[in-house]
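Asks: sequence-free structure coming up:
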């Protein structure tokens, strides 16, 4: 394997803000699908691997530019969902984009061969997109392998920074990233504070969110984002998915919000989420885009008063 060239650390932009959406739709129009804008060249910069996201002028960020509108004055408990492994199976991915609620976020695998058509369809439905970052998982290398571009504990910071750039170059128009690749959630890599901290800082500097896929993990301290509360498809059976979706509702009622993660867009998962979401508002909750659930990291600088 060729050794990647070291990447110089980025200079942080001036105090990026979290990605609240500037346009608030009235409650009566909240369910209307609005397309996500296409990738903006002013929010990209070249890299050795192709264009990658960057923060723009006057506080513009990809996390804001490609966010789904949401009424932040809505006081109902919020539930967010991230579905992973998009792009690897075109037929399953297309069905998920067609049937899942538009507020669902889609995490695209960097190993997807040709994701452009799927990304266009997701944007047309108003669905937010994340980059799935492959990181060294538990069991590596004997029982789990996140691929030949995974961020690894045995690589130098420069090599991992270059692999992060490669991952971000694989799709466009993302609001952020999540450290999960299918059922692998990068446990070994994320256990090293400086390694995962460098990833969060790199994303923050580019105006991107970071979602930690490990249930119960603390919120990312060096990025805007949060950790997921539970995984809804372990195992991916109808009964267990329904039970865990009900548990998401309980968490949201108790804490005000909840974030769930699914490893794959399996037909049974898509079917159960579509049926569950159809009655969510009648039960007094709202499905929210992940940008509406992001929080400021504790280690980030605060804007001057």
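Replies: Structure received. For clarity, every value in this text was computed on a predicted model and none was experimentally measured. Residues are numbered from 1 along each chain as shown.
Asks: make it CA atoms for all contacts and neighbour counts henceforth
Replies: Noted.
Asks: can you pull the contacts of the closest residue to residue 78 other than its chain neighbours?
Replies: Nearest residue to residue 78, sequence neighbours excluded (CA to CA, 6 or more residues apart in numbering): residue 257, at 4.5 Å. Residues in contact with residue 257 (CA atoms under 8 Å, 6 or more residues apart in numbering) are 77-80, 251, 293.
Asks: 7 Å - rerun?
Replies: 77-79, 251 (CA atoms under 7 Å, 6 or more residues apart in numbering).
Asks: I'd like those as CSV, with distance to residue 111 and neighbour count appended.
Replies: Formatted as CSV, those follow (distance: CA to CA, whole Å; neighbours: other CA atoms under 10 Å):
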residue, distance to residue 111, neighbour count
77, 35, 21
78, 31, 25
79, 28, 27
251, 33, 19
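Asks: Among those residues, name the ones in strands.
Replies: If you go by DSSP state E, the contacts of residue 257 have 78-79 in strands.
Asks: Out of the contacts of residue 257, the closest to residue 275 would be?
Replies: residue 79 (15.1 Å; CA to CA).
Asks: so what's the closest one up against?
Replies: 252, 257-259, 286-288.
Asks: Counting only helices, which of those residues make the cut?
Replies: residue 252 (DSSP state H).
Asks: looking at the contacts of residue 79, which has the most residues close by?
Replies: Neighbour count (other CA atoms under 10 Å) singles out residue 259 as the most crowded of the contacts of residue 79, with 28 neighbours.
Asks: ok, that residue to residue 75 distance?
Replies: 16 Å (CA to CA, to the nearest Å).
Asks: same deal with residue 293?
Replies: 13 Å.
Asks: Those two: which is more packed in?
Replies: A side-by-side neighbour count of residue 293 and residue 75, using other CA under 10 Å, places residue 293 first with 19 against 11.
Asks: Give me the distance between the more buried one and residue 275.
Replies: 23 Å.
Asks: Do a quick rundown of the helices in the stretch 51-200 of the chain.
Replies: For the stretch 51-200 of the chain, helices defined by DSSP state H, counting those that start in this stretch occupy the ranges 62-65, 90-99, 116-124, 157-169, 187-190, 193-205.
Asks: Could you identify which of those helices is most buried?
Replies: helix 62-65 (a mean of 24; mean count of other CA atoms under 10 Å).
Asks: starting at the chain centroid, how far to that one?
Replies: 12 Å (CA atoms, centre = their mean, to the nearest Å).
Asks: Same question for stretch 66-83.
Replies: On CA atoms, centre = their mean, the centre of stretch 66-83 falls 14 Å from the chain's centre.
Asks: Buried residues, it. List them.
Replies: 66-71, 76-83 (16 or more other CA atoms under 10 Å).
Asks: now the end-to-end length of that stretch.
Replies: OK, stretch 66-83 end separation, CA to CA: 17 Å.
Asks: Alongside the first one, take a look at this:
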């Protein structure tokens, strides 16, 4: 039995005499003419579609995609692709050609100015080129100057001025150096010598604060403002018109707070200076912290008062809040400060993170500079303090 390559697979047919098919010249000429006409028509349509298409690269849609999407749904398909790919830096458009094919074209998204397109980036941190300039959308005019507010789009100053960090799950430490602005030479030395990862806290009673803020922010520092609060056993604090006091009406304390906040811009939050008595009085403290929360700021408690109620109140009013775990320079000697920094590291290794505070003394600045430069080699990430506060927005 013979074989036939043109027979259906698995089927056989009896062998028979084969007849040779003879084609007349007229029939051959007709077939060739029809094929030429069809080919010319297809070529014309393809040329017309090419003229209509944008002058850019075209990528054919995979067969299964083209079959799944009817020709009449091409515009909707293009729109759904843009929604499904928000991170794309290109405009995506699908075009239905005259011959029924779907062609996808890509083109760069239009933008003003130079530089890459950044789409869907986190709203943490500020463009380094603008770091010394406050975001006007996050400020309001007041009798005390410009005060921070939450933007109409919900952007908080805490987020806008935060120092970005890696987001890794390793050990993190924040170091806050306070008292800046009180000594011009000391402030300049601290800003120049301290690594950018260190958070700087400026005293509300300092001088040239806006200038120092601009220098600090351009160098990459996150900054806080230190507000004086009434301590225990210091009657002379009542004579300071800037100190927040337990015996004052809420309106007057708020006025003093706003005066401090208006001294500077570009900060993520406030930190107490002293304040043991006021921090222990929830009736006096609550309206102050509520105002801080409504302005989109954080509050860092320096951790020196065991009677502080700031943590309890912060949870009740949804205020981003943190406690310092350790004061690093209670003993003002470089070797002692380095030892405290090592203690802070061991604490962070147990907890996952830790916050240390210090003042801008020369010994403190030098010890912190040296320790931070070495910590990176041990896998420690130094972050801005905003990265370690407990933020209700994260829940």
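Replies: Nice, I can see it. Being a predicted model, the structure only gives us computed values, none of them experimental.
Asks: Take the contacts of residue 257 of the first structure and map them onto the second structure. Which survive?
Replies: Among the contacts of residue 257 of the first structure, the contacts conserved in the second structure (both residues aligned by TM-score structural alignment, their matches' CA atoms under 7 Å) are 77-79.
Asks: of these, closest to residue 99 of the first structure?
Replies: residue 79 (17.7 Å).
Asks: What lines up with the closest one in the second structure?
Replies: Under the alignment (TM-score structural alignment), residue 79 of the first structure pairs with residue 173 in the second structure.
Asks: wait, isn't residue 231 of the second structure in contact with residue 279?
Replies: No - using CA atoms under 7 Å, residue 231 of the second structure makes no contact with residue 279, being 8.5 Å away.
Asks: In contact with the aligned partner of residue 102 of the first structure in the second structure, which residues?
Replies: Per TM-score structural alignment, the equivalent position to residue 102 of the first structure in the second structure is residue 196. Residues in contact with residue 196 of the second structure (CA under 7 Å, 6+ apart) are 219-221.
Asks: In the second structure, what range does stretch 118-130 of the first structure match?
Replies: By TM-score structural alignment, stretch 118-130 of the first structure lines up with residues 212-224 in the second structure.
Asks: measure that stretch end to end?
Replies: From start residue to end residue, stretch 212-224 of the second structure stretches across 12 Å - CA to CA.
Asks: From the chain's centroid, how far away is that stretch?
Replies: 17 Å.
Asks: Which residues outside it are in contact with it?
Replies: 128, 131-132, 161-163, 191, 196-202, 267-271, 384.
Asks: switch to 8 Å and redo it
Replies: Contacts to stretch 212-224 of the second structure, defined as CA under 8 Å, 6+ apart, come from residues 128-133, 161-163, 181, 187, 191, 196-202, 264-271, 384-385.
Asks: Could I have the ChimeraX command that selects the buried members from these?
Replies: Only the buried entries of the contacts of stretch 212-224 of the second structure go into this ChimeraX selection, using 16+ other CA under 10 Å:
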select :131,132,133,161,162,163,181,187,191,196,197,198,199,200,201,202,264,265,266,267,268,269,270,271,384,385
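Asks: residue contacts, residue 179 of the second structure?
Replies: 201-203, 226, 359-360.
Asks: separation between residue 339 of the second structure and residue 216 of the second structure?
Replies: Following CA to CA, the distance that separates residue 339 of the second structure from residue 216 of the second structure is 27 Å.
Asks: residue contacts, residue 352 of the second structure?
Replies: 170-172.
Asks: 6 Å instead, please
Replies: By CA atoms under 6 Å, 6 or more residues apart in numbering, the residues touching residue 352 of the second structure are residue 171.
Asks: Could you find the counterpart of it in the first structure?
Replies: Residue 352 of the second structure maps onto residue 256 in the first structure, by TM-score structural alignment.
Asks: just residue 265 of the second structure next, same as before
Replies: Match for residue 265 of the second structure (TM-score structural alignment): residue 172.
Asks: do the same with residue 277 of the second structure
Replies: Using TM-score structural alignment, residue 277 of the second structure pairs with residue 188 in the first structure.
Asks: Looks like its match contacts residue 137 (just checking).
Replies: Yes - counting by CA atoms under 6 Å, residue 188 of the first structure does reach residue 137; the two are 5.3 Å apart.
Asks: Identify, from the contacts of residue 196 of the second structure, the entry nearest to residue 41 of the second structure.
Replies: residue 220 (64.9 Å).
Asks: so how far is residue 232 of the second structure from the closest one?
Replies: Where residue 232 of the second structure is concerned, residue 220 of the second structure sits at a distance of 36 Å (CA to CA).
Asks: Between those two, tell me which one has more neighbours.
Replies: Regarding residue 220 of the second structure and residue 232, a neighbour count based on other CA under 10 Å identifies residue 220 as having more, with 22 against 14.
Asks: can you tell me how far that one sits from residue 308 of the second structure?
Replies: When residue 220 of the second structure is compared with residue 308 of the second structure (using CA to CA), they lie 31 Å apart.
Asks: Repeat that for residue 190 of the second structure.
Replies: Counting by CA to CA, the separation of residue 190 of the second structure from residue 308 of the second structure is 29 Å.
Asks: Please identify the residue in the first structure that aligns with residue 379 of the second structure.
Replies: Residue 379 of the second structure maps onto residue 284 in the first structure, by TM-score structural alignment.
Asks: Just give the number of residues close to its match.
Replies: With other CA under 10 Å as criterion, residue 284 of the first structure counts 13.
Asks: With adjacent residues omitted, what lies nearest to it?
Replies: residue 76 (6.5 Å).
Asks: I'd like the distance between that neighbour and residue 226 of the first structure.
Replies: 19 Å.
Asks: Then residue 264 of the first structure?
Replies: Distance, residue 264 of the first structure to residue 226 of the first structure, using CA to CA: 20 Å.
Asks: rewinding a little: excluding chain neighbours, what is closest to the match of residue 265 of the second structure?
Replies: residue 39 (6.2 Å).
Asks: what about the equivalent of that neighbour over in the second structure, is that helix, strand or coil?
Replies: Here residue 39 of the first structure is matched to residue 134 in the second structure, going by TM-score structural alignment. Per DSSP: H, G, I helix; E, B strand; the rest coil, the secondary structure class of residue 134 of the second structure is coil.
Asks: Where in the first structure does the longest helix anywhere in the second structure fall?
Replies: Looking across the second structure with DSSP H, the single longest helix is helix 25-52. Alignment note (TM-score structural alignment): helix 25-52 of the second structure is unmatched in the first structure.
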